[in-house]
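Visitor: The sequence and its predicted three-dimensional model are supplied below.
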Amino acid sequence: MVSEILIKTGISFENYSEALNHIADELIAKGFVKESYRDAVFAREANFPTGIQLEEHSVAIPHCEAEHSIKPAIYFIRPDKTLVVNRADDDGTVDAEILMALVVTNPQQQLRLLRTLFGKLQDNSFVTQLLSIQESDLSEFLKQHFEI
């Protein structure tokens, strides 16, 4: 489903826009997305925000259309402080503790990955592990849960 997992923990961002720019910079530099990705992910967030309030935690899942992708990946970021992100389900905001940028190359794959991810995020123990597991163990943990 996904070819690679990128991980960054303890990174500082002033705001969510700075985080999205960082994500775009990294994914473009590593050849996962096209130059058009940056504008597409910002447009997607403006029209369809990706902040999600879970049972005890909040996450953001920035993504855009597959046409801006080159090869599939998940970019998992656990920033050093929460980021205010517009909610996907209403006009409010969440304080996202985790960002999971999804890069997929076909729309059906994107739907499957989103369904899998939403299912996992409903499990509070899974999210708690994402927040507490050491960076060196995160890649293996995510691979086990996302058929990589």
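Guide: That came through, no problem.
Visitor: Only C-alpha atoms from now on, for both contacts and neighbour counts.
Guide: OK.
Visitor: just the strands in this protein please.
Guide: 4-9, 51-53, 58-60, 73-78, 83-86, 93-96, 98-103 (DSSP state E).
Visitor: among those, which is nearest residue 66?
Guide: strand 98-103 (7.3 Å; CA to CA).
Visitor: Below is an additional structure, to be compared with the one above:
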Amino acid sequence: MLKKELLFYKLAPDDYESLVRFLGGKMEELGYVKASYVPAVIEREKGFPTGLNMGDYGIAIPHTDREHVHQSVLAIATLAKPIQVHSMIDPSQVVEVSLVILMAVEDPDGQVKMLSKLMGLFQDVETLKQLELSNSSDEMYQILSKLELEVV
């Protein structure tokens, strides 16, 4: 699920939706998701936002149903400066997010498995710091490839 061509560092999006459109657009260009994927993610975020405050870090894990996915993949971006995303815990609150993991999972059981693996990443402050400081997609890939982010 981890593809070097879907790892982006120090992006500076105007807002959350434009970031989701950018990341999802790359997934679509590479054939991993259907044209319906990005609109479905954006619509899902309106009712079920995915911002998480993890202490020192804000993370978002936007995703949608598997019917919009051809092949399971993650698009991961670190941000030059945090953007606001509504909280998964309390949608009336916003979280300052500096890491976004756009998740496309085709396997019906895969979404829960992947979320579980990602929670391990979110609790690993040292790895999050390394990601935040990375200056290339190669560097990001080296850090993330140790985490076994495949859905088996």
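Guide: Perfect, thanks for sending it. Remember, it's a predicted structure, so these values are computed and weren't measured experimentally.
Visitor: coming back round to it: now the strands of the first structure in CSV, with mean neighbour count?
Guide: What follows is these, written out as CSV (neighbours: other CA atoms under 10 Å):
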stretch, mean neighbour count
strand 4-9, 15
strand 51-53, 23
strand 58-60, 25
strand 73-78, 22
strand 83-86, 22
strand 93-96, 21
strand 98-103, 24
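Visitor: closest to residue 43 of the first structure out of those?
Guide: strand 83-86 (13.1 Å).
Visitor: can you pull the contacts of the residue lying farthest from the centre of the second structure?
Guide: Taking CA atoms, centre = their mean, the residue of the second structure most remote from its mean C-alpha position is residue 92, at 20.9 Å. The contact partners of residue 92 of the second structure, by CA atoms under 8 Å, 6 or more residues apart in numbering, come to residue 86.
Visitor: Let me see the ranges of the helices in the first structure.
Guide: Applying DSSP state H to the first structure gives helices spanning 16-29, 37-47, 107-121, 124-132, 135-145.
Visitor: Show me the one of the ones you listed that comes nearest residue 83 of the first structure.
Guide: Comparing those under CA to CA, the one sitting nearest is helix 16-29, at 5.8 Å.
Visitor: by how many degrees do the closest one and strand 4-9 diverge?
Guide: 140 degrees (axes from the mean of the first three to the mean of the last three CA atoms, to 10 degrees).
Visitor: what about helix 16-29 of the first structure, how far off from the second structure?
Guide: Superposed on the second structure, helix 16-29 of the first structure shows a mean distance of 1.2 Å to its aligned residues (mean CA distance after the TM-score superposition for the first structure).
Visitor: Would you mind getting the angle between that helix and strand 73-78?
Guide: 140 degrees.
Visitor: distance of the residue farthest from the centre of the second structure from residue 60 of the second structure?
Guide: 15 Å (CA to CA, to the nearest Å).
Visitor: would you turn the strands of the first structure into JSON lines with distance to residue 113 of the first structure?
Guide: Output for the strands of the first structure, formatted as JSON lines (distance: least, CA to CA, whole Å):
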{"stretch": "strand 4-9", "distance to residue 113 of the first structure": "13"}
{"stretch": "strand 51-53", "distance to residue 113 of the first structure": "16"}
{"stretch": "strand 58-60", "distance to residue 113 of the first structure": "14"}
{"stretch": "strand 73-78", "distance to residue 113 of the first structure": "10"}
{"stretch": "strand 83-86", "distance to residue 113 of the first structure": "21"}
{"stretch": "strand 93-96", "distance to residue 113 of the first structure": "20"}
{"stretch": "strand 98-103", "distance to residue 113 of the first structure": "8"}
